[in-house]
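A.B. asks: missing the sequence, but the structure's below:
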């Protein structure tokens, strides 16, 4: 009569795994059936032998088993088929060990440590230890119990039945003498398979380490790594050069044994957010300290700043020679308003991508500054940056500029042809300003270039692949142009993968004082002062021309002013601020003109009624006692404006100036 046994497991997965193990080792000699508590248990289970997969299963399923049946509660060990996954985790990684019960979790940890898997630090999922910073979990098939905050899960598979339990089964069926060596060989063969697997992994690791060493040694920087115990594990040739210490002397040493500079030692011993400059053995180096992710090791990089500066200068000089360089950075965009800060914050995020960007904003808001800054803040910063104003060139000339042409493509074409801006910008960024002004024909060609990332020169017969980031800018409402049929909708969506709106100056008026100060400095006037009343006028104006108009206005004020202080009296006449757009009509300058007119006319009336000569010098002297002190030159300008309105009559020579009846009426009003 053939021997038979019944396996009772907790879960379906455990049942399938253990049933397969028993079949592979004992199936030739013993009939095996199996049940799972989670699935179905018949009543009054009876067989030659009952095997429970764990103590917990014995407690749960005991009532379903015939009391007369002999039983064994299996001893379990780790699954040798998946144990190699633990070797993928870095040395001394803290891992959360997860099983279905506290007892099973403790048993799993004990088994792992007993078989030599002690390169990791295990924490029980049921322990009271703070598990907030643990990001990796190890589990023997109980994935559903893993907490949500865990980022990496290592499932080492359902634990297998230990060989001691297998021999208990043989003893029960009186088969140990006859089959003991066979079963032991089969079980051992599985262990040998694991050993081979681990050996292969070890060889691969050694090969990888050799490659990594070659890479680290070949890097043009000093590289040093320190393990959890504070001992140096990596020390490449450049570190030997910078420190004067050989690799054989450095490996295994601690930082205090290698470095005697207190400031350098302190920097290397603590977490750092930024690099710091040091001098070592006549070398000027920038040192960076990084914590390796998912590891307790720390890596330090020592960059030779002299070489770095030389290389960067050479690269920048080469780009400058060709004119293909972005001139502006984010620090060049002046202002502290919330609107500008938010725009710069978004722009810096857009810089991290290499997708097309559409920048929209009114004329004079600084769209090109943002395009340039985005390029300089991106991974393409050492690559070419080419800008073209699409509205500044006729269609045919713009087409040849963008795409280039072959020799003989048209009358006047250069011998040998010409590279277009797209081809010249290869690997970098092209900035298409005023994109809303290009023709539909050119839009179609541009769309194909952006879609296919290849260009064909005018007169050419082959496509040239390119790798270019496109940044476009416009002051027009492209959606309105699409409705009018003047702009392609498909091109619009190709350009507007990423989007940036640059605020107008009237939306960030708190930046005006900062901008005014900057424009004064740019014109070499660091000591110049703008009085508060003039600053209020500048802040009240709507600035339809935005920053460009403000810059021009400051240039005008600096030209006409007298003395160190610039005042509202230096402002140009109201017509200086005129614009065709009614929404930008200024109110404050006209009010200011009325106040200036009132002040000067009042002085004139007093002088005329007292039969005093109303010379420019005298008017200037009287004005010093008013709210609008004027220089002689400023008096001349105001009198000229008053005369244009018919409020005064300026006599030649020393006759002075007389107020007219219209001027008196103006005063009465």
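C.D. replies: That came in fine, so what should we check first? Please read these numbers as outputs of a predicted model, since none were measured by experiment.

A.B. asks: From now on I want contacts and neighbour counts done on CA atoms only, so please keep to that.
C.D. replies: Will do.

A.B. asks: Just name whatever secondary elements the helix or strand hosting residue 449 is in contact with.
C.D. replies: Counting by DSSP states H and E, the element that carries residue 449 is helix 440-452. Where contact means 3 or more Cα pairs under 8 Å, 6 or more residues apart in numbering; DSSP states H and E, helix 440-452 is packed against helix 489-495.

A.B. asks: what packs against the very next helix or strand once past the helix it packs on?
C.D. replies: Using DSSP H and E, the helix or strand that follows helix 489-495 in sequence is strand 498-501. Contacts defined by 3+ Cα pairs under 8 Å, 6+ apart place strand 498-501 against helix 338-351, strand 357-360.

A.B. asks: redo that, cut-off 10 Å
C.D. replies: Applying 3 or more Cα pairs under 10 Å, 6 or more residues apart in numbering; DSSP states H and E, one finds that strand 498-501 makes contact with helix 338-351, strand 357-360, helix 367-376, strand 469-474.

A.B. asks: What's the biggest strand in the protein, counting residues?
C.D. replies: strand 283-291 (DSSP state E).

A.B. asks: just checking, what packs against it?
C.D. replies: Strand 283-291 sits against strand 222-226, helix 237-243, helix 262-269, strand 276-280, strand 298-304, helix 305-322, with contacts defined as 3+ Cα pairs under 10 Å, 6+ apart.

A.B. asks: Neighbours of residue 616, how many?
C.D. replies: Look at residue 616: counted by other Cα atoms under 10 Å, it has 20 neighbours.

A.B. asks: Structure two is appended below for comparative analysis:
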């Protein structure tokens, strides 16, 4: 028996991308399991499995969880060359700042770009290094959140993919009867496929996704967290459906698991389904047919129900009205439920069912007294109890507001435990933390942005679009294309779907808009707001 291929990494977004590539190439030839480091435990990996690591840095962290009989393959990562169209169209000798999530990956990306597109000058964005002058644009492999404000042009070439050499190693390990030439063809097709379709959020398999966590073993120094825990434990003992609200990274999935383990449903499995970034037909099939048919009882945790298409929310309401025997449904959202109803992203009938059994998880910035406790928990998980964080680092952690909450703290600590050091000082902190306090903003080049928009011949319409988005943001509203077209007609600036899409694509590429799919709508970025203000005050 060949066993499974188990892909392990830290960042879930990159894992999802790599998983999609592996599925496209190997399809049903190999059983593929994806596990993030925070999900890894003693029973995660079987003795017959082959482990694929997203990078060499996590090898020592993973080793204690891997049976000696398992083979470990470290994935070599490469740029998706299909995503280099914009770079190939640039004038030569551009000064390009390259940004990735750590120094090692940044240098690897720079090397790949110099090999593939050698006609430009590449500068890595490194820890404690000043940004060179006269940068024309920024290139990043899927790490837009790390890009400092003010750069006129950003090209996101998408997350790096698994190299053909690594795929050949997997082929040999599993003794697959695929010619190397065919594997290369599948590799190229996968690159095209990934460039056209962003990866859907990974949904865990349909086996029980219960790691045994309970409120009994949940410790906190925060009074608000204690209150939330006590209220939730009382609700957990009922058989009513429940709803969890909390910002990204606050631990909603863990909370749902602890509810399950203190409920009358604890003898049954727990299943998790994420509605984010999925096509309506996929949700309809996976959630309302496959997942429900496979569950004979237990807890079904449905994450991000605000991403559930309006047309399918009626199906969820039916489940609340006519619950299946021995099945509890727990839902979650990042945004306050009432606010979502007012935005018409959640149907009132769903709100009426779950609003009375709702719990709110405080963000980390409101319970900073728990930071030291959380760090110790993470060090224990990684078996790195001897790692010491300096007083300066702990002070920096306390000052910081943690927009990514506990997940962001976990990512910082997991980065630190990968370093070959016993003490973490401020110089050791990763770019995605230190970048928040560096003075790396650039003055927006208004004339450059204007010239870029005018290249496409629609400056007046683009300025009007940005003003509409700015006014919407001030009223806490985002817009889809249908609403935008209606507003533009009222302003006597009617556009076709294709014309509107082209203008929004250009504004998005310049970093002036945040374009989102579905009912979430698009909105203006901070850079876009600053540009409009500078444009109007010229």
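C.D. replies: Arrived safely. Being a predicted model, the structure only gives us computed values, none of them experimental.

A.B. asks: Send over the TM-score of the superposed chains.
C.D. replies: Once superposed, the chains reach a TM-score of 0.41 (TM-score structural alignment, normalised by the length of structure 2), with 236 aligned residues with a Cα RMSD of 2.5 Å.

A.B. asks: and the helix holding residue 449 of structure 1 with strand 469-474, angle?
C.D. replies: 150 degrees (axes from the mean of the first three to the mean of the last three Cα atoms, to 10 degrees).

A.B. asks: which element follows helix 440-452 of structure 1 toward the C-terminus?
C.D. replies: strand 454-455.

A.B. asks: Give me the next element, helix or strand, following the one helix or strand residue 259 of structure 2 maps to.
C.D. replies: Following DSSP H and E, one finds residue 259 of structure 2 within helix 252-261. Proceeding N to C from helix 252-261 of structure 2, the next assigned helix or strand is strand 270-274, under DSSP H and E.

A.B. asks: what packs against the following helix or strand past that next one?
C.D. replies: Past strand 270-274 of structure 2, heading to the C-terminal end, the next element that is a helix or strand (DSSP H and E) is helix 280-285. Using 3+ Cα pairs under 10 Å, 6+ apart as the contact test, the elements touching helix 280-285 of structure 2 are helix 310-321.

A.B. asks: How about the helix it packs on, which residues are buried there?
C.D. replies: Within helix 310-321 of structure 2, the residues scored as buried using 16 or more other Cα atoms under 10 Å are 310, 313, 316-317, 320.

A.B. asks: what's the closest of those residues to residue 471 of structure 2?
C.D. replies: Nearest to residue 471 of structure 2, judged by Cα to Cα, of those is residue 310 at 25.5 Å.

A.B. asks: buried sites along the helix holding residue 449 of structure 1?
C.D. replies: Neighbour-count burial for helix 440-452 of structure 1 flags 443, 446-447, 449-450 (criterion: 16+ other Cα under 10 Å).

A.B. asks: so where do the strands sit in the stretch 551-669 of structure 1?
C.D. replies: Using DSSP state E, counting those that start in this stretch, the strands found in the stretch 551-669 of structure 1 span residues 565-566, 648-650, 657-659.

A.B. asks: Distance to residue 518 of structure 1 and mean neighbour count added to those strands, as JSON lines?
C.D. replies: Below are the strands of the stretch 551-669 of structure 1 laid out as JSON lines (distance: least, Cα to Cα, whole Å; neighbours: other Cα atoms under 10 Å):
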{"stretch": "strand 565-566", "distance to residue 518 of structure 1": "15", "mean neighbour count": "17"}
{"stretch": "strand 648-650", "distance to residue 518 of structure 1": "39", "mean neighbour count": "19"}
{"stretch": "strand 657-659", "distance to residue 518 of structure 1": "40", "mean neighbour count": "23"}
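
A.B. asks: Relative to residue 348 of structure 1, which of those strands is closest?
C.D. replies: When the strands of the stretch 551-669 of structure 1 are compared (using Cα to Cα), the closest one is strand 565-566, at 36.7 Å.
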